[in-house]
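J.: Next come a sequence and a model predicted from it.
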Amino acid sequence: MVNISEWDASEYLDDKESIIEYLNAAAQTDDPRLLQTALGDVAKARGMAQVAKDAGVGRESLYKSLSPSGNPSFGTIMKVVHSLGGRITIEPVAA
């Protein structure tokens, strides 16, 4: 019998470098839901209440925004990324 457990990315995001790499990898997929999920994983790893406080948003609002059914504003995304020690940059697409 094979035991399969659910993998939780937030258990492995324990330093700023791995967090930024994880978020960049998610952003490079061009899938907004994947980036939203990655932000949720990182917020969980860092502590949702602390991330919400650092981002200047309500904890409940952040949970809702980063949930699979959430629809965060771009402003919220920017605040969360900044609170996690990152910033959003624009690069040209490779031809």
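T.: Now that the structure is in, tell me what you want to look at. These numbers were taken from a predicted model, which means no experiment stands behind them.

J.: all contacts plus neighbour counts: C-alpha atoms, from now on.
T.: Will do.

J.: which SSE is T76 in?
T.: helix 74-83 (DSSP states H and E).

J.: same question, S65
T.: Going by DSSP H and E, S65 is part of helix 59-66.

J.: another one to put next to it:
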Amino acid sequence: MTTQTRDYDVARHLRNEEEMAAYLEACLAECEGDPSLVAKALGDIARARGMSDIARETGLGRESLYKALSIEGNPQLGTVLKVIQALGLKWSIRPSYANRLTTSGAESTSQQSDSSPVVNSTD
């Protein structure tokens, strides 16, 4: 007996800005420095919102957005910022204390926080 499978499309399951922000935050936390995963996550979210709408709001071409926001894509920072804004999201950056050393050379434990990035939906 063979098992049938279907491709999973996360864009079908991103129903609101909070879910989109949580998905992007999880991808940023797990990307391990791989920008293609972040581009793909932005593409998934843009498809969930409607790529034509995002293209219109950013002033960028729909086909160029599909290409840039794919696993093979390498979008420019300006493109990423325009897409983030059009998606109704905003960046929130905080310091990472994971590798911070004190003046004595010992690792600081007084200001421990997780180093995961934070992406919030707009107010």
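T.: Cool, the structure landed. Source: prediction; values computed, not measured.

J.: Work out the TM-score between the chains.
T.: After superposition, the two chains reach a TM-score (TM-score structural alignment, normalised by the length of structure 1) of 0.90; 95 aligned residues with a C-alpha RMSD of 1.3 Å.

J.: hmm, back to that, equivalent range in structure 2 for the helix holding T76 of structure 1?
T.: Under TM-score structural alignment, the match for helix 74-83 of structure 1 in structure 2 covers residues 77-86.

J.: average offset between the matching stretch and structure 1?
T.: Relative to the matching residues in structure 1, stretch 77-86 of structure 2 has an average distance of 0.6 Å after the fit, by mean C-alpha distance after the TM-score superposition for structure 1.

J.: returning to that earlier point: which residues are contacting the helix holding S65 of structure 1?
T.: With contacts defined as C-alpha atoms under 8 Å, 6 or more residues apart in numbering, helix 59-66 of structure 1 is touched by 36-37, 39-40, 48-49, 52-53, 70-72.

J.: now with 6 Å?
T.: 36, 40, 49, 52, 70-72 (C-alpha atoms under 6 Å, 6 or more residues apart in numbering).

J.: Sort out which of those residues are in helices and list them.
T.: Of those, the ones assigned to helices by DSSP state H are 36, 40, 49, 52.

J.: want to throw these into JSON lines with distance to I90 of structure 1 and neighbour count?
T.: What follows is those, written out as JSON lines (distance: C-alpha to C-alpha, whole Å; neighbours: other C-alpha atoms under 10 Å):
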{"residue": "Q36", "distance to I90 of structure 1": "18", "neighbour count": "22"}
{"residue": "G40", "distance to I90 of structure 1": "22", "neighbour count": "23"}
{"residue": "A49", "distance to I90 of structure 1": "29", "neighbour count": "17"}
{"residue": "A52", "distance to I90 of structure 1": "25", "neighbour count": "21"}
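
J.: ok so, going back, sort out which residues of the helix holding S65 of structure 1 are buried, please.
T.: Neighbour-count burial for helix 59-66 of structure 1, with 16 or more other C-alpha atoms under 10 Å as criterion, is recorded at 59, 62-63, 65-66.

J.: And stretch 20-37 of structure 2, by the same measure?
T.: The neighbour-count check on stretch 20-37 of structure 2 (16+ other C-alpha under 10 Å) flags 20-29, 35-37 as buried.
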